[in-house]
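Colleague: Mind looking at a prediction? Sequence and model below.
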Amino acid sequence: MKYAQPDRRPAVITGASSGIGAETAKALATAGLPVALGARRLDRVEEIAAAIRADGGEAVAHPLDVTSDESVAEFAAKAVADLGEIEVVVSNAG
């Protein structure tokens, strides 16, 4: 498989406000991937994204409710606008 940007593999993580989702976001960021964190608890994903940025990673946070098609579409559009084409999806919400 050929990647458009081999050194940059943006990732999205749903359910990233706590637990496995938060830890996965941190691990991916530590590995050098830019990450978009999504969850209903925007305050929590913003805190986690800020911590990732403080550690030198690239992270953004956006609200996401996976039970809403509109919310999923808005999250995806914002993640792509912020990070570029998404190559990794961790579907953790739920």
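Modeller: Good, I have the coordinates.
Colleague: From here on, just use CA atoms for contacts and neighbour counts.
Modeller: Noted.
Colleague: now the strands: where do they sit in the protein?
Modeller: 11-14, 35-39, 59-63, 88-90 (DSSP state E).
Colleague: try this one next to it:
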Amino acid sequence: MQKNPMMDALFKQAGKQAGVSADQVKQSVNSGDFSNLLRAMKPEDAKRFSQAVNNPELAKQILSSPQAQALLRRFSQGGGSNGGLG
């Protein structure tokens, strides 16, 4: 699998938010098992995450939000030395 700096930055940011390593996030995404991430999250965040993962329409709505679109634009443009993370 090729190294993708944009995905690495996303894994790093997601890990930071969930309180786990970027490698744990990547492993969860690759395996489809998010149980470790869910245990590390605040209960309300874990509930929202589970709802989005299990509901494609809700995930689509979230990704269509202005905030998500702005974040995706920052990542797609490179956003500087930290991969577009502010």
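Modeller: All right, it came through fine. As the structure is a prediction and not an experimental result, all values here were calculated from the model.
Colleague: Mind checking the TM-score on these two?
Modeller: The TM-score (TM-score structural alignment, normalised by the length of the second structure) is 0.31; 51 aligned residues with a CA RMSD of 4.5 Å.
Colleague: okay, the strands of the first structure, which one's buried deepest?
Modeller: strand 35-39 (a mean of 29; mean count of other CA atoms under 10 Å).
Colleague: Which strands or helices does that one pack on?
Modeller: Strand 35-39 of the first structure makes packing contacts with strand 11-14, helix 19-30, helix 42-54, strand 59-63, helix 69-83 when contacts are defined by 3 or more CA pairs under 8 Å, 6 or more residues apart in numbering; DSSP states H and E.
Colleague: Out of those, which gets nearest to residue 89 of the first structure?
Modeller: strand 11-14 (5.1 Å; CA to CA).
Colleague: Next, work out how far apart residue 22 of the second structure and residue 61 of the second structure are.
Modeller: 25 Å (CA to CA, to the nearest Å).
Colleague: same question, residue 74 of the second structure
Modeller: Residue 74 of the second structure is 19 Å from residue 61 of the second structure, where distance means CA to CA.
Colleague: report the longest helix in the second structure, please.
Modeller: helix 5-18 (DSSP state H).
Colleague: That one - contacts with which helices or strands?
Modeller: Secondary-structure packing of helix 5-18 of the second structure (3+ CA pairs under 8 Å, 6+ apart): helix 22-31, helix 35-40.
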